[in-house]
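**Q** I'll drop the sequence and a predicted model, then ask my questions.
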Amino acid sequence: MKTFLFNNKRAIYGGVITFFIITTGVFLLGNISGYEAKNLLEASLSGINMLCNTIVLASATILALLLTLLGISSGTESKLKDGHYLEVLNIAKIDTILFIVTLIMFQLFNIPITESSEVPTGWFSFIYWITLFISSVLSGAMVVVILMLYNTVTNIILIVGLKQDHELIYKEEDLEEQKDKANSSND
């Protein structure tokens, strides 16, 4: 876990900053009554649904593009270290979680709660704040995935496209060390 946090600290910082910017904007609205919250919820649900729809579509596209990235990675002349594949695996894990959570939230946001006469008016304030908080978290998580993907794509461009020496490429001495370990374990 520490390695993941260290390797992806810029992406995580970006997501956290996005979350705080959005939540700060939301909380600047101040305290609202249940009736105001119901009206604001009605007005914001279409935008929140669009956000969820966009995140679901982007997450699915990213998962598909990761397969292309793996094809490029395995087709390169350089032998890539496990760290590269672990980066791709981490992106896939977070992206899949984001996809599932966003899809669930999309379904929950489509419940016509503002049309129900059974929901007490006082609850709308709570529902409104929770809805905005969740959309902030989803936005921040999407930024994390995009920044992690950016880092991985940048590494591939440096390795495959520009053929630069990189920490994710096995060097001659690394390959010899691996062979020695394999031979000593076979003995």
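**A** Perfect, thanks for sending it.
**Q** From here on, just use CA atoms for contacts and neighbour counts.
**A** OK.
**Q** packing partners for the longest helix seen in the chain?
**A** Longest helix in the chain by number of residues, with DSSP state H as the criterion: helix 34-75. Helix 34-75 is packed against helix 82-109, helix 123-156, with contacts defined by 3 or more Cα pairs under 8 Å, 6 or more residues apart in numbering; DSSP states H and E.
**Q** Centre of the chain to the following helix or strand past the longest one, how far?
**A** Note on helix 123-156: by DSSP states H and E, the next helix or strand toward the C-terminus is helix 172-186. A distance of 36 Å separates the centroid of the chain from that of helix 172-186, by Cα atoms, centre = their mean, to the nearest Å.
**Q** Can you list the buried residues in stretch 115-130?
**A** Across stretch 115-130, burial judged by 16 or more other Cα atoms under 10 Å covers 121, 124-125, 127-129.
**Q** err, stretch 33-51, not the other one
**A** For stretch 33-51, burial by neighbour count (16+ other Cα under 10 Å) applies to 34, 37-38, 41-42, 45, 48-49, 51.
**Q** How about stretch 53-67?
**A** Residues 53, 55-56, 58-59, 62-63, 66 are the ones in stretch 53-67 that count as buried (16+ other Cα under 10 Å).
**Q** do stretch 141-154 as well
**A** Of the residues in stretch 141-154, 141-149, 151-152 count as buried by neighbour count, 16+ other Cα under 10 Å.
**Q** Now do it: everything it contacts.
**A** Contact with stretch 141-154 is made by 8, 10-12, 14-15, 18, 55, 69, 84, 87-88, 91, 94-95, 98, as judged by Cα atoms under 8 Å, 6 or more residues apart in numbering.
**Q** this is the other structure I want to compare:
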Amino acid sequence: MKEYKKNIRGPLLGGIIAAVVIAGGVFLLGKISNYEAKILIAMSVEGINILCNTIVLASATILGLLLTLLGISSGSGSKLKSQYYYQIVVIAKLITVLFVATLLLFQMLNIPLTQADNVPAHWFPYIYWSTILLSSLLSGTLITAILMLYKTVLGIIWIMGISKKHPLAVNEKENEE
């Protein structure tokens, strides 16, 4: 478990950097008026909807790939440590949360707020910044999950094809105990 926490730092840092860069680019706009926010929301909804669709599709695909990865690893003939399976559980949980959060954002963006007459104008900057922040967090989370999946796949490739001596493989000493 302690070893896994070290392994997750890189992907987590990658996702945080990506989210900050994505959000930072938008925050360079500075302060915007209520009217500008309303226009920016209307303009960005289509792009954020496409992003949400992409993240939902990627999340569902990654969950399917995790099942394939489990099948490959169980048929590999190598004994794997529980840490390997813990990595897969963490990725699956992260992807599931990402899937649900993205669907919720997608549904919220399908409410025609910019065309509603009863939405106070001073809400639009808050709505705009929150959608940008949420889409940045979702993108960063997807990047983190993909980097975690990459490290897990790289580990199984190393174990199956390159060397049986890998931190995730049970070595002969551990096998005897």
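**A** Received the coordinates, thanks. Everything numeric here is computed off the predicted structure, so don't read it as measured data.
**Q** hang on, the earlier thing: can you tell me which of the buried residues of stretch 141-154 of the first structure is nearest Ser73 of the first structure?
**A** Thr152 (10.6 Å; Cα to Cα).
**Q** Check the gap between that closest one and Leu70 of the first structure for me.
**A** 11 Å (Cα to Cα, to the nearest Å).
**Q** Okay, buried residues for stretch 72-83 of the second structure please.
**A** 73, 78-80, 83.
**Q** quick one: contacts of it?
**A** With contacts defined as Cα under 8 Å, 6+ apart, stretch 72-83 of the second structure is touched by 1, 4, 156, 159-160, 164, 168-170.
**Q** Next: stretch 112-128 of the second structure.
**A** Outside stretch 112-128 of the second structure, the residues that touch it by Cα under 8 Å, 6+ apart are 32-35, 37-42.
**Q** Going by neighbour count, which of the contacts of stretch 72-83 of the second structure comes out on top?
**A** Highest neighbour count within the contacts of stretch 72-83 of the second structure: Ile156, with 25 neighbours (other Cα atoms under 10 Å).
**Q** Tell me, how many residues neighbour the spatially closest residue to Asn53 of the first structure that is not a sequence neighbour?
**A** The shortest distance from Asn53 of the first structure to any non-neighbouring residue, by Cα to Cα, 6 or more residues apart in numbering, is to Phe106 (7.2 Å). Residues lying near Phe106 of the first structure (other Cα under 10 Å) number 20.
**Q** quick one: contacts for Phe106 of the first structure?
**A** With contact set as Cα under 8 Å, 6+ apart, Phe106 of the first structure has these partners: 49, 52-53.
**Q** you'd agree Asn49 of the second structure is up against Ile111?
**A** No. Using Cα atoms under 8 Å, Asn49 of the second structure makes no contact with Ile111, being 11.8 Å away.
**Q** What count of nearby residues applies to Ile113 of the first structure?
**A** 16.
**Q** ok, now which ones touch Leu133 of the second structure?
**A** Ala23.
**Q** likewise the one 5 residues further on?
**A** With contacts taken as Cα under 8 Å, 6+ apart, Leu138 of the second structure has the following neighbours: 19, 55, 98, 101-102.
**Q** and of the residues you listed, the nearest to Glu177 of the second structure?
**A** Nearest to Glu177 of the second structure among the contacts of Leu138 of the second structure: Leu98, at 39.6 Å, using Cα to Cα.
**Q** wait, the closest one sits on Ala58?
**A** No. Counting by Cα under 8 Å, Leu98 of the second structure stays clear of Ala58, with 10.1 Å between them.
**Q** Find residues that contact each of the two.
**A** With Cα under 8 Å, 6+ apart, Leu98 of the second structure and Ala58 have no common neighbours.
**Q** Near Phe99 of the first structure, how many other residues are there?
**A** For Phe99 of the first structure, using other Cα under 10 Å, the count is 23.
**Q** And it, how far from Asn8 of the first structure?
**A** Applying Cα to Cα, the value for Phe99 of the first structure to Asn8 of the first structure is 20 Å.
**Q** Repeat that for Gly25 of the first structure.
**A** Distance of Gly25 of the first structure to Asn8 of the first structure, computed by Cα to Cα: 26 Å.
**Q** Kindly report the same for Asn90 of the first structure.
**A** 10 Å.
**Q** and the gap between the residue nearest the centre of the first structure and Gly122 of the first structure?
**A** For the first structure, the residue nearest the mean C-alpha position is Val145 (3.0 Å; Cα atoms, centre = their mean). Separation of Val145 of the first structure from Gly122 of the first structure (Cα to Cα): 36 Å.
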